[in-house]
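S.K.: Build me a model from this:
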Amino acid sequence: MSNVSLRHLVKRYGKVSVVRDVSLEIAEGEFVSLLGPSGCGKTTILRMVAGLIEPSDGTITVGGRDITRLPPNKRNVGLVFQSYALFPHMTVFENVAFGLRRKGENGPALQARVEEALALVRLAGYGERYPRQLSGGQQQRVAMARAIAPRPSVLLFDEPLSNLDAKLRDEMQIELKRLQRDLKITTLFVTHDQAEALSLSDRVCVMNDGIIQQFASPEEIYHRPATAFVAGFIGKPNRLSAMVKGGAVELAGGLVLHPTSLAAKDGEAVEVFIRQEAVTLSRTAGTEGEAVPGTIALRSFSGAQVQYVVRLGASSEIVVEVPSSGEASNLSQGDTLFVNIRPQDIITLPGGQAA
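M.R.: Coordinates of the predicted model:
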């Protein structure tokens, strides 16, 4: 039996549906991310699970218990906000103890639970400090300790790392993954950051316009997107229009590619997705896959990577990303070369799907 079950969940505000018939089954101990652009409905779903928003239709169960209409304090879920939401006038210890006190915990039992939670987030000995005396990452870990101290059935994260700088965000991703692994607690994580979702999650639920586009493992989401929206949202894709001809796809200008997988029939329009990082550049044609002649139209250096805009034929262009220390890092505008693309890296989906 699933630990968390969302069945036909709907949320309407007047005539506008922000969540439309969403059903998810999340296994016990699983880490699932809700991923999508702003306004896709992911935070609304999280807040319905937390009890902060009431569904218009549908049911929410945790461990087989229907919690759809229960108040937040009766759901046994832990929630970590984007803004930390710590009490500035309370010490770290009192912030973590807050939820436990409301449940009637006190004395040595409360002391032990708070110390255990702080140790889990690597803040043992910080109990007497105040939030203003902590870094952003430490404050976020206090918020995590407060959420796990009552030992919830489900842990909910509402974009908890978005306020941190890039280096600290990377460090906190590791902390989050370690904490979830150690606790083996079912986790629902909301983010608009695809790298965050892919690196943390057992499965990712990609959403758009209140609808689930795909719910699968990070590997499947990345390599086998189910819709044009997923293919365009994940990674750094080049998106090209093409027509199927003789088991291949023909791009504008007559360039022909031969993808490994092609479900469309001859004469059908398709959209072709080629990720920037899946392409290599060389002076000579590669021995594996497609080798398409190209010309460098633009070069952009960004530290670890160099991005090129490469013109293919008369009317197609793609963006290619290569390591700045690699052989192809010193090409210049106007240089001619070969764009090498493996057939398995050419993703095709039926034309006309909204993205």
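S.K.: C-alpha from now on. contacts and neighbour counts both.
M.R.: Will do.
S.K.: And the helix or strand in which H8 is found, what's buried?
M.R.: Using DSSP states H and E, the secondary-structure element containing H8 is strand 4-13. By neighbour count on 16 or more other Cα atoms under 10 Å, the buried set for strand 4-13 is 4-7, 9-11.
S.K.: what's the next secondary structure element after the helix or strand harbouring R113?
M.R.: Assigned by DSSP H and E, R113 falls within helix 107-120. Following helix 107-120 in sequence order, the next helix or strand is helix 136-148 (DSSP H and E).
S.K.: Which neighbouring elements make contact with that following helix?
M.R.: Counting contacts by 3 or more Cα pairs under 8 Å, 6 or more residues apart in numbering; DSSP states H and E, helix 136-148 packs against strand 77-80, helix 92-102, helix 107-120.
S.K.: Now tabulate the ones you listed in CSV and tack on distance to E271 and mean neighbour count.
M.R.: Compiled in CSV, the helices and strands packed on helix 136-148 are given as follows (distance: least, Cα to Cα, whole Å; neighbours: other Cα atoms under 10 Å):
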stretch, distance to E271, mean neighbour count
strand 77-80, 39, 24
helix 92-102, 51, 21
helix 107-120, 47, 17
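S.K.: What distance do you get for V190 to P218?
M.R.: V190 sits 15 Å away from P218, going by Cα to Cα, to the nearest Å.
S.K.: Give me the more crowded residue out of these two.
M.R.: Set side by side, V190 and P218 show unequal neighbour counts under other Cα atoms under 10 Å, the larger going to V190 at 25 against 21.
S.K.: part of a strand, is the more buried one?
M.R.: Yes: counting by DSSP: H, G, I helix; E, B strand; the rest coil, V190 falls inside a strand.
S.K.: got the contact list for it?
M.R.: Under the criterion of Cα atoms under 8 Å, 6 or more residues apart in numbering, the neighbours of V190 are 33-35, 42-43, 46, 157-159.
S.K.: and for comparison, fold this next one:
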Amino acid sequence: MARVQLATENFATAGALTTPNWQQLNLFWSTVTASGGVVSATSSNTNQQAAARYIGSTAGSVAFTKAQYAAITIAGLSFLSADFSIGVILAATGDQDTSVQNTRDFYFAEVQANSSGPTYTTRVGKFVNGTITVLATASATWANSDVLSFERTDGDQLIIYRNGTAVGGSFASITDTDAALTGVGLPGILSNGSAPTGDNWEAGNVTSSSTQNLAGGATGQGSAGAAAVVTKPLAGGASGQASSTGTLAHTVPLGGSATGQAGAAGTLLGGATITTAPMCNDEGQVLANYAFALVDVVRCSDGQLMNLFAAVSTNGSGVLSLSHASLVSGTWYRVGPIGPNGSGGYWCGARAYQAA
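M.R.: Coordinates of the predicted model:
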């Protein structure tokens, strides 16, 4: 398996993690907070972790897929309480009904600072509609500066790693197909209490084959003589960034040629635009030239989150126009705009539109 890094965070900005890059999941009214370059939670209780999911921009504007990973460096494992922990989450939904606690769903992997070491209780589980289910738990060796990483594969396998090596043992074969977690969701952070702490979080997609730049060919750095599917930019060709003599399908913009998109001699597939109906508030007033904090786009056929658009504005007629290389013409997507601060303002409701 290979990893494609899409997002990172070093917690340099103090305070609760918030927009435009983070969304608190409001579990038990505790928050994930950065202080002194590390991250922890504002409070602690048994099985009452704080969590936040990443909603910021990604490298190449590539969307997270079902097969995703998240990783965090353990900055401190001071023993303060058996409940204190640090970890990461995957496939996190962003339910916005803050009047109902604990409605968010996600998978998690965490290390509990419940001893003086070197072994600590380690858990892999899921949080669904307010209920924690532990899928595997065991003592494992951890130390400060270790990297805890967690993957979900397309085959619904959950794998926890320490410094790039699968922990194994009780964690060797975990598979889960909970109906509440079949969608893509987003990766993030899990924490309980002011210690332990974490640093240098990252996340991305897990692939079964390489998605790195293609190299070689007479044109210099990137020439494909047959059909090629890529999820990262191709480099090469006289015009600079991409050349192909076969069919080329892509999920991110390709650079090169006079237009800066693709120097392709064959057929170029991918990229489309969604044009919505006029956006209105609850009173039926058209929201002309209105700036939405976030707009999520989900593929109707399988619930996959394709992209999160930040700070998107309607035109003078209240219409949103959303273009992205991951969108496919003729495919139906559910578009959900959220008001100015992500939790207030106008929520226009999700509607389905066909990309063109």
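S.K.: Any idea what the TM-score is?
M.R.: Laid over one another, the chains give 0.25 as their TM-score (TM-score structural alignment, normalised by the length of the first structure), with 152 aligned residues with a Cα RMSD of 6.9 Å.
S.K.: circling back: nearest to T336 of the first structure among the helices and strands packed on helix 136-148 of the first structure would be which one?
M.R.: Between T336 of the first structure and those, the shortest gap by Cα to Cα is with strand 77-80, which sits at 51.8 Å.
S.K.: which secondary structure elements does the helix or strand that contains L34 of the first structure contact?
M.R.: When secondary structure is defined using DSSP H and E, the element that contains L34 of the first structure is strand 31-35. On a contact count with 3+ Cα pairs under 8 Å, 6+ apart, strand 31-35 of the first structure meets strand 186-191, helix 194-200, strand 203-208.
S.K.: Please repeat the previous calculation with a cut-off of 6 Å.
M.R.: The elements that strand 31-35 of the first structure packs onto, with contact taken as 3 or more Cα pairs under 6 Å, 6 or more residues apart in numbering; DSSP states H and E, are strand 186-191, strand 203-208.
S.K.: Quick one: name whatever helix or strand follows the last one.
M.R.: Sequence-wise, the next helix or strand downstream of strand 203-208 of the first structure (DSSP H and E) is strand 211-216.
S.K.: Contacts for that following strand next, please.
M.R.: Outside of strand 211-216 of the first structure, the residues within contact range by Cα atoms under 6 Å, 6 or more residues apart in numbering are 20, 203-207.
S.K.: List the buried residues for the following helix or strand past it?
M.R.: Downstream of strand 211-216 of the first structure, the first helix or strand assigned by DSSP H and E is helix 218-223. Residues of helix 218-223 of the first structure classed as buried by neighbour count (16+ other Cα under 10 Å): 218, 221-222.
S.K.: any chance of those in JSON lines, with distance to R169 of the first structure too?
M.R.: As requested, the buried residues of helix 218-223 of the first structure are arranged in JSON lines below (distance: Cα to Cα, whole Å):
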{"residue": "P218", "distance to R169 of the first structure": "19"}
{"residue": "I221", "distance to R169 of the first structure": "23"}
{"residue": "Y222", "distance to R169 of the first structure": "22"}
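S.K.: for the stretch 1-150 of the second structure, what spans make up the strands?
M.R.: Ranges of strands within the stretch 1-150 of the second structure are 2-9, 15-16, 22-24, 32-35, 38-41, 50-54, 68-76, 85-92, 106-112, 119-128, 131-141, 147-152, based on DSSP state E, counting those that start in this stretch.
S.K.: quick check: angle from the longest one to strand 119-128?
M.R.: Interaxial angle, strand 131-141 of the second structure versus strand 119-128 (axes from the mean of the first three to the mean of the last three Cα atoms, to 10 degrees): 160 degrees.
S.K.: measure T137 of the second structure to Q112 of the second structure for me?
M.R.: T137 of the second structure sits at a distance of 11 Å from Q112 of the second structure (criterion: Cα to Cα).
S.K.: neighbour-wise, which of those two wins?
M.R.: For T137 of the second structure versus Q112, neighbours defined as other Cα under 10 Å are more numerous around Q112 (24 against 17).
S.K.: related to what we said a few turns ago, which strands and helices lie in contact with the helix holding R113 of the first structure?
M.R.: Other helices and strands packing on helix 107-120 of the first structure, by 3+ Cα pairs under 6 Å, 6+ apart, are absent; none qualifies.
S.K.: swap the cut-off to 8 Å and go again
M.R.: helix 92-102, helix 136-148.
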